[in-house]
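**Student:** sequence and computational prediction follow.
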Amino acid sequence: MKRRLFISFFGLLAVLVLLPRGADALTISPPYFDYSLNPGDTVLDVIKLYNESETGTETYYPIVMNFGASEDEGGSPQFYPPEEDQMGRGLAQWITVDTSPITIAAQERANLQFSINVPKGADVQPGGHYGAILMSTSPPSIEGNGVGVASQLSSIMLVRVSGEVREVGGIAEFGFADPQVWYNHLPIDFLLRFENSGNVHLRPTGNLMIKNWYGRTVESLRVNPEFKSVLPMSIRKFTFGWTKESEDSLSRSSALEKELRNFALGKYTAQLVLNYGSTNQVLTATRVFYVWPWRLMAIFGGGLLILLLGFWNFKRNYDKSLLRRFERMKKQVDQSKKTEDKE
């Protein structure tokens, strides 16, 4: 039985940390291709490679793979060999590229040509098909039934094949990254889990409007401004936040200073409006949350109490002073009357 090899971007990044040279010195452009094709179509294109290293040459080995959505919903692709075609959505077997090693001198560039040939016939599923060309720092090795690859970067390819294409999306979850509704200060980090139940990749975009307790919009946030894709039959997480100053800039600040510099107060309503698909289908969701900076409120309340007590004490002393003055004046008037009566 074949041993499947899944290589996620997280794994690749871990390898890159361990390897000081190689794929980490390579720039691939563009990072992805997106095509809309018909059965029988052929497209020719070029991947541009740039060796950023200052000295020496690097050799890279092109490898063609399929990819699908990661199980962690983070959007990192999971790569698998061309012969493993998940749900008939693979693209690798349609990609033609010269897999000979490419040697690039320091600060030099190279082009890698490839073609995608969509076959004709009833076996070709309409909708999305997904593959990638990876640039490895070592030649692919076959060990038993597995495939071994070293440090690598990739240019991924998304193809939409015409036919009975179903664009079906939904909001699996909309809420907060930190599951609570009461906060002491900004930022408020929102979490969107978008579910693609169709057969082609979708790019949900839209806006999140934050309104205060009397309906005024205090902030508007863009959702998925990078136009990231959600692959068929998968869920992808998107996070976005409302803040005034970043947490990094306040990393050494006290909790009180954070409440002051990332101030908000009261009840807020977050209204999400999403669009997706070729016909701009609309999805909406609403959440309510509260911000109560209790440290600031305690200081403000304490200061107000001191001010009120001071005013009350001043008024009481002032009233007593007026009363004493009135009594002295009354005494003087009474004495004046007595003197007049004697005369």
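**Tutor:** Arrived safely, thanks for sending.
**Student:** C-alpha from now on. contacts and neighbour counts both.
**Tutor:** Noted.
**Student:** middle-most residue in this protein, spatially?
**Tutor:** Centroid-nearest residue in the chain, with CA atoms, centre = their mean: Thr239, separated by 3.8 Å.
**Student:** which strand or helix spans the residue nearest to it when sequence neighbours are not counted?
**Tutor:** Excluding its sequence neighbours, the residue lying closest to Thr239 (CA to CA, 6 or more residues apart in numbering) is Leu191, at 4.8 Å. Under the criterion of DSSP states H and E, Leu191 resides in strand 188-196.
**Student:** distance of Val64 from Ile116?
**Tutor:** Remark: distance between Val64 and Ile116 (CA to CA, to the nearest Å) = 12 Å.
**Student:** ok, the two, which is more surrounded?
**Tutor:** Higher neighbour count among Val64 and Ile116: Val64, with 24 against 21, using other CA atoms under 10 Å.
**Student:** the helix or strand that one falls within: what's the following helix or strand?
**Tutor:** Take DSSP H and E as the rule and Val64 turns out to sit in strand 57-68. Helices and strands here follow DSSP H and E; after strand 57-68, the next one along the chain is strand 78-80.
**Student:** tell me how far that following strand lies from the chain's centre.
**Tutor:** From the chain centre to the centre of strand 78-80 is a distance of 23 Å (CA atoms, centre = their mean, to the nearest Å).
**Student:** for stretch 127-136, same thing?
**Tutor:** Centroid separation between stretch 127-136 and its chain, computed with CA atoms, centre = their mean, is 23 Å.
**Student:** check whether the residue nearest to the centre of the chain really touches Asp189, as I assumed.
**Tutor:** Yes: judged on CA atoms under 8 Å, Thr239 makes contact with Asp189 at a distance of 6.8 Å.
**Student:** help me confirm that the residue nearest to Thr239 comes into contact with Phe240.
**Tutor:** Yes: in this structure, Leu191 sits in contact with Phe240. The criterion is CA under 8 Å, and the distance is 6.9 Å.
**Student:** one more structure, for comparison:
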Amino acid sequence: MLMTPFAVFAQNKVSFNLSPTTIEDKVEPSSEHSYSMRVENRGDQGTVLYPVARNIATIALDHQPVYVEGADANATELASWITYSESMLDVPAGGSATLHFTVKFPADARPGSHLAGLFLTQKPPDLKEGSAVGFDIGAILHFQMAGDVKEDTRMRAFLTDKLIYGSPNVIFTVEAENKGNTLSRPQGLIDITDMFGKKVESLLVNETAYVISPNSTGKYEVKWQPEGFVIGHFEAVVALVIPLVDGGNQTISSVTSFWILPMNIIGPVVGGLFTFILVLYVLIRLYVRRQLAGVVGTRGGGAVRGARGISRLAAVAIGLLFAIIVGLLILFFYFG
């Protein structure tokens, strides 16, 4: 997808339907091609619309086109190669009109993608900016020029917004970079596996087929909100497939991992274990003191040696118990 159609509403009811909203074609240098675009007026009054084209510099991270700025921004490239059969369209309320236009591609047109927006506007093209108030409706033009086409899409990043989640609400971010000179349209899957290697979910990436313009980056977010009880360590593998001009495909992939540790469950378990260790420690201390009291009453000087021996034994017992509990926790969270 290159864009979605849009409309700007004025005081009166203004509603238009434009088709197609995207025109794509493969072309040769020095060739000439004709196209048409139909606009339907669903508003309550007729209007006159004027065609105007604007060159697209790139596609932003939010998948919206960024237009070339400046006084001569449309004096070259694709916007300047278009001629219109109709200089204006008179579209009555409830009626429709068709714009016919021709694109003549120069002999020295560079290989790769050429992008422009073709708009129907209430402002005549020769009117200066700010001298009239109106609205634009438009479509995207994309022409793939033959020649030395370079196709090279790379994985720039694949990550989650957190390493550890307290609840199963994971957001994946996939960033792909287009190093080529033609549009890239990556689509694919994120496969999620649990700590046992079992696949628990497959998520679609770029289901709406947003494109990445040459020498720019595309960003796609995918959410995973599984139902039911989820806990442990998870691994996610993303694989993107990019269609190529010659009919083949390029595949890129990456891996990330994350934890889901529900604190409403982990908290009470850890608290209970801590309480158990604390109570055990207090009981051992009481036992030691009781033994010391007996030794002091019967052996006098031997009491000191007995106290040190029993205290050291208690410390070792507590340390071993704590190590066992920590080991069990690690085994539980890592192996389930």
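**Tutor:** Structure's in. What do you need? From a predicted model like this one, the values you see are computed outputs, not experimental measurements.
**Student:** if we can go back for a sec, how about the residue nearest to the centre of the first structure, what's its partner in the second structure?
**Tutor:** Aligning on TM-score structural alignment places Thr239 of the first structure opposite Glu221 in the second structure.
**Student:** again with Leu265 of the first structure
**Tutor:** When the structures are aligned by TM-score structural alignment, the residue of the second structure matched to Leu265 of the first structure is Ile231.
**Student:** Ile63 of the first structure -> the second structure?
**Tutor:** Taking TM-score structural alignment, the alignment pairs Ile63 of the first structure with Val52 from the second structure.
**Student:** in space, what's closest to that match - neighbours in sequence excluded?
**Tutor:** Using CA to CA, 6+ apart, the closest residue to Val52 of the second structure is Phe119 (5.3 Å).
**Student:** that neighbour matches what in the first structure?
**Tutor:** Applying TM-score structural alignment, one finds that Phe119 of the second structure aligns to Leu134 in the first structure.
**Student:** residues contacting its match?
**Tutor:** Tyr61, Pro62, Ile63, Val64, Met65, Gln152, Leu153, Ser154, Ser155 (CA atoms under 8 Å, 6 or more residues apart in numbering).
**Student:** just the angle between the stretch of helix or strand it belongs to and strand 57-68, please?
**Tutor:** Using DSSP H and E, the element containing Leu134 of the first structure is strand 127-136. An angle of 160 degrees separates the directions of strand 127-136 of the first structure and strand 57-68 when computed by axes from the mean of the first three to the mean of the last three CA atoms, to 10 degrees.
**Student:** got the buried residues for the helix or strand following strand 127-136 of the first structure?
**Tutor:** Under the assignment DSSP H and E, the closest C-terminal helix or strand after strand 127-136 of the first structure is strand 141-143. Burial within strand 141-143 of the first structure, assessed by neighbour count using 16 or more other CA atoms under 10 Å, is assigned to no residue.
**Student:** could you list every helix and strand that whichever helix in the first structure runs longest packs against?
**Tutor:** Using DSSP state H to define each element, the first structure has its longest helix at helix 294-342. In this structure, helix 294-342 of the first structure makes packing contacts with helix 255-261, judged by 3 or more CA pairs under 8 Å, 6 or more residues apart in numbering; DSSP states H and E.
**Student:** quick one: the next helix-or-strand element following the helix it packs on to the second structure mean distance?
**Tutor:** Note on helix 255-261 of the first structure: by DSSP H and E, the next helix or strand toward the C-terminus is strand 266-276. Aligned to the second structure and superposed, strand 266-276 of the first structure gives a mean residue distance of 0.9 Å (mean CA distance after the TM-score superposition for the first structure).
**Student:** tilt between strand 266-276 of the first structure and strand 188-196?
**Tutor:** Counting by the same axes, to 10 degrees, strand 266-276 of the first structure points 30 degrees away from the direction of strand 188-196.
**Student:** quick one: neighbours of Gln225 of the second structure, just the number.
**Tutor:** 10.
**Student:** is it in contact with Asn169, as I believe?
**Tutor:** Yes: contact criterion CA under 8 Å: Gln225 of the second structure and Asn169 qualify, at 4.8 Å.
**Student:** can you show me the helices along the second structure?
**Tutor:** With DSSP H applied, the second structure shows helices at 77-80, 263-299, 302-335, listed in chain order.
**Student:** so how far is the longest helix of the first structure from its chain's centroid?
**Tutor:** Computed by CA atoms, centre = their mean, the chain-centroid distance of helix 294-342 of the first structure equals 62 Å.
**Student:** check stretch 90-105 of the first structure too.
**Tutor:** 32 Å.
**Student:** what does stretch 303-316 of the second structure give?
**Tutor:** The answer for stretch 303-316 of the second structure is 61 Å, by CA atoms, centre = their mean.
**Student:** where in the first structure does it align, residue-wise?
**Tutor:** Counting by TM-score structural alignment, stretch 303-316 of the second structure pairs with no residue of the first structure.
**Student:** got it, and stretch 170-182 of the second structure?
**Tutor:** Counterpart in the first structure of stretch 170-182 of the second structure, with TM-score structural alignment as the criterion, is residues 188-200.
**Student:** contacts only, for Ser53 of the first structure.
**Tutor:** Contacts of Ser53 of the first structure were listed using CA under 8 Å, 6+ apart, and they are Ala25, Leu26, Ala106, Gln107.
**Student:** just the buried ones among the residues you listed, please.
**Tutor:** The neighbour count (16+ other CA under 10 Å) marks Ala25, Leu26, Ala106 as buried among these.
**Student:** sweet, I'm off.
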